[in-house]
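Novice: Fold the stuff below for me.
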Amino acid sequence: MPYDRPSLSQLVTRAETDLSARLLDGDTPLRRSVVGVLARVTAGQAHMQYGYLEWLAQQPFVDTAEAEYLARHARIWDVARKAAVAATGAVRLAGQDGAVLPAGTELQRADGTLYTVTTDATVAAGVAVATVAAQAAGAAGNTAAGASVTLASPVAGVQSTGTVDAGGIAGGVDEEDDESLRARLLRRIQEPPHGGNAADYVAWALEVPGVTRAWVYPLRMGAGTVGVAVVADDATDGPIPGAELVAAVQAHLDSVRPVTAEVFAFAPTPLPVDVTLRLTPDTEAVRAAVRAELRDLFARESEPGAVLRISHLREAVSLAPGEQDHAVLAPAADMVPAAHEMPVPGTITFTAA
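Specialist: Next comes the predicted model:
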């Protein structure tokens, strides 16, 4: 049977009873007596020890272990926490033709985030297009196209202020959090390697930073081939991954796959699902909650070729905090993608009642 940890008040009562029996011949101690003080002090110490023991009892198990011990379990099973990835992209700065923006030059976003030019960029036709990388790895380095950046130090012949090029500065990924690491570790324990079965390919794909889900398609390109579709739900431009992430998955799969298999990593074809809603009450707070619930729905249930039920969409809207009533005006039926397509959030429109 489970062990019930005593509460602080129960421990105080036990200590008072014990001290009273040993020092006062069973008499009830006075409210402000020394016995009462000793009872509360010893009970407080015991309560802290019970708390530590309760916490310690959770650490030997993967599903309840906290960060430090979870990382230790992962190392034992040779499951590495996915490292953070720095965002990369390009910026445009005006200048005099022939002027050079050298590699190593620092640029700064309005909030102080720093980027470094990775290769020399020469001004041509009045503009230098420089490739940059965030100095600090993580999603915080991602920046939308058109955002302003400034040179940390002047460069001769190049204007100090520029803009992020089309496509933005993207690809930045935070270090894997505990719950994601826990899920991969549990998968490793519950589905041990089998020399290249479907579960192995999923596990290998999920080892790549930025990949959140993966699906396997045996014989996709014929005998001896395996297709692996991946998505990046946490990316700012996700869930459909960019070519750079797909290439990283391909390279990793090529390094671990069985020599007899030819593997192809790919991104599903997006099938945008536009949603039109009428809400009651129709406030900004409720709209934001609805958007969050719909994003969560797509992250949970959207898969390549899988039907996304209109009833589940209605349920997601109903789960939004503050929502009292709603009507889904579009889509009018289940979303049925082709085998290579994956439903992704489209434009969410709110109409007046």
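Novice: rest of the way, CA atoms for contacts and neighbours
Specialist: Noted.
Novice: Show the contacting residues for the closest residue to Leu114 other than its chain neighbours.
Specialist: Leaving aside its chain neighbours, Leu114 sits nearest to Gln108 (4.6 Å; criterion: C-alpha to C-alpha, 6 or more residues apart in numbering). Going by C-alpha atoms under 8 Å, 6 or more residues apart in numbering, Gln108 touches Leu114, Tyr115, Val149, Thr150, Leu151, Ala152.
Novice: Surely Gln108 is within a helix?
Specialist: No: counting by DSSP: H, G, I helix; E, B strand; the rest coil, Gln108 falls outside a helix, being strand.
Novice: just to revisit the earlier point, among the contacts of Gln108, which ones are in strands?
Specialist: Leu114, Tyr115, Val149, Thr150, Leu151 (DSSP state E).
Novice: just the residues you listed now: which is nearest Gly222?
Specialist: Tyr115 (44.2 Å; C-alpha to C-alpha).
Novice: Can you tell me the SS state at Ala248?
Specialist: Judged by three-state DSSP, the three-state class of Ala248 is helix.
Novice: burial measure for it, as a count.
Specialist: 17 (other C-alpha atoms under 10 Å).
Novice: one more to put side by side:
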Amino acid sequence: MVRKKFTPVFEENESTIRDRVLSRVDDSWRKEPGDFVYDTVATVPEEIKQLQVNQDTILKNGHAQYAEEEYLDLLLAEVGLKRNAATTNKRTLSVTADAGVRIEAGHTASAIITDSSTGDPIEYTVDVLTEFATNSTLNVNITALEPGTMANLATGTEITFVPPIAGIRSIVDLGTYEKGTDKETDESAYARYEFKVNNPDTGGNKNDYRTWVLGVAGVGDCRVIPRWNGNNTVKVVIVDAEKKPASPSLVEAVQTYLDPGSTGLGEGKAPCGAQVTVVSATALEVNISANVTYTAGYDPAAVKKAFEAMSAEYITSLAFTDTPLVYNKEGALLISTPGVSNYSDLLINGATADISPAVDQVCVLGTVTI
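Specialist: Presented below is the predicted three-dimensional model:
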């Protein structure tokens, strides 16, 4: 969501402050630049302006709609909320090694890709001790040293152990099984704050479930379905921070938080008697094809990439909104893509109609053929 922009209340220009101070000096004194009075007064406005800036900062951070960083965290705490912290990437390596090789828990695994902010290789640590009783291939789970999305590398990334371990023949990255997420943004945290304030706790209505679920790190959105399997049953459908189907570990984390084991015994956040079932949304793949006339001088591959980015952003924005994916909207995105001068035969999943996902589905971009 787009938050309101704070308009300074107290801050003034230094010249305005200086002129006002000089106006308070009796006119019997010379007050031109270079005069004693003027030069004495000239040092004051800068300090006064800084005090005014500080006043505006205090005023801004005293209201949740404008507050930032740690000041917003304090206001979140006042209504029982907490900013979601960054989480770490978890992935699996397929390691082939000789009999007798030991990979100790905590051993460092380093990717060839570097962190864009530090220039250092992205590093992971081994989760548990892995021992090779025979010449064999075993899976080794590793966790990123630093939280955030930077470690969400593509499957197949070259990763090595540091220092090297004698007897290891090959290491194949099988990819992520739990994505890392960045620290929750001010915009996202305030959206939850606003929802909580406008929908105060009532002991377990739909809005309460939404507030609880969105407070779990890694959850991007949710849908609450009451009485889905009879009285006293609640289904919660979730997506991850990228508005895509959630991982099994994220589903389990939310399930444990709300109703461990789906027993309805009130051992989690959900009230006694409410048997909660948490599931991931299922993906409804959106495949797009069209014949495109390119503008001279544009690279077709670059045009396709730009359209895919715009289409993916649009599709992601529809998650759990009850808004259909509009066929004509995709056409508008395509014709507005730089390098596209015209198009024909646009098809979405082989048809020319809008797409309405089911209550437990989210659209995800599939193949794009233009």
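Novice: Let me see the TM-score of these two.
Specialist: Superposed pair, TM-score by TM-score structural alignment, normalised by the length of the first structure: 0.84. Supporting alignment: 339 aligned residues with a C-alpha RMSD of 2.9 Å.
Novice: hang on, the earlier thing: considering the ones in strands among the contacts of Gln108 of the first structure, which possesses the most neighbours?
Specialist: Tyr115 (28 neighbours).
Novice: Which residue in the second structure aligns with that residue?
Specialist: Correspondence of Tyr115 of the first structure to the second structure, assessed by TM-score structural alignment: Tyr124.
Novice: could you pull out the strands for the second structure?
Specialist: 90-97, 102-103, 108-114, 121-126, 130-131, 136-144, 159-162, 168-178, 219-226, 233-240, 275-280, 282-294, 340-348, 361-369.
Novice: sorry, back to before: what about the residue nearest to Leu114 of the first structure, distance to Asp233 of the first structure?
Specialist: Separation of Gln108 of the first structure from Asp233 of the first structure (C-alpha to C-alpha, to the nearest Å) stands at 28 Å.
Novice: ditto for Ala43 of the first structure
Specialist: Taken as C-alpha to C-alpha, the span from Ala43 of the first structure to Asp233 of the first structure is 48 Å.
Novice: Aligned to Leu313 of the first structure, what sits in the second structure?
Specialist: Using TM-score structural alignment, the equivalent of Leu313 of the first structure in the second structure is Glu330.
Novice: Does its match touch Met310 like I think?
Specialist: No: between Glu330 of the second structure and Met310 there is no contact under C-alpha atoms under 8 Å: 9.2 Å.
Novice: and Glu16 of the first structure, how many neighbours?
Specialist: 23.
Novice: typed the wrong thing, it's Arg169 of the second structure
Specialist: Arg169 of the second structure: 13 surrounding residues under other C-alpha under 10 Å.
Novice: ok, it touching Val101?
Specialist: No: using C-alpha under 8 Å, Arg169 of the second structure is not in contact with Val101; the gap is 10.6 Å.
Novice: What is the burial count for Asn229 of the second structure?
Specialist: 12.
Novice: Ile159 of the second structure versus that one, what's the distance?
Specialist: From Asn229 of the second structure across to Ile159 of the second structure, the span is 46 Å (C-alpha to C-alpha).
Novice: now do Thr87 of the second structure
Specialist: Going from Thr87 of the second structure to Ile159 of the second structure by C-alpha to C-alpha gives 20 Å.
Novice: I'd assumed Ile310 was in contact with Ala333 of the first structure.
Specialist: Yes: contact criterion C-alpha under 8 Å: Ala333 of the first structure and Ile310 qualify, at 5.7 Å.
Novice: out of the two, which sits in the more crowded spot?
Specialist: The residue with more neighbours, out of Ala333 of the first structure and Ile310, is Ile310; 16 against 10, by other C-alpha under 10 Å.
Novice: Who are the contact partners of that one?
Specialist: By C-alpha under 8 Å, 6+ apart, the neighbours of Ile310 of the first structure are Pro331, Ala332, Ala333, Asp334, Met335.
Novice: any chance of those in CSV, plus distance to Thr349 of the first structure?
Specialist: Below are the contacts of Ile310 of the first structure laid out as CSV (distance: C-alpha to C-alpha, whole Å):
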residue, distance to Thr349 of the first structure
Pro331, 11
Ala332, 14
Ala333, 17
Asp334, 18
Met335, 17
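Novice: quick one: which of these is nearest Ala130 of the first structure?
Specialist: Looking across these and measuring by C-alpha to C-alpha, the closest to Ala130 of the first structure is Met335, at 41.7 Å.
Novice: And that closest one? What does it align with in the second structure?
Specialist: For Met335 of the first structure, the aligned position in the second structure is occupied by Ile355, per TM-score structural alignment.
Novice: dump the residue contacts of that match.
Specialist: Per C-alpha under 8 Å, 6+ apart, neighbours of Ile355 of the second structure: Pro324, Leu325, Val326, Tyr327.
Novice: Good, wrapping up.
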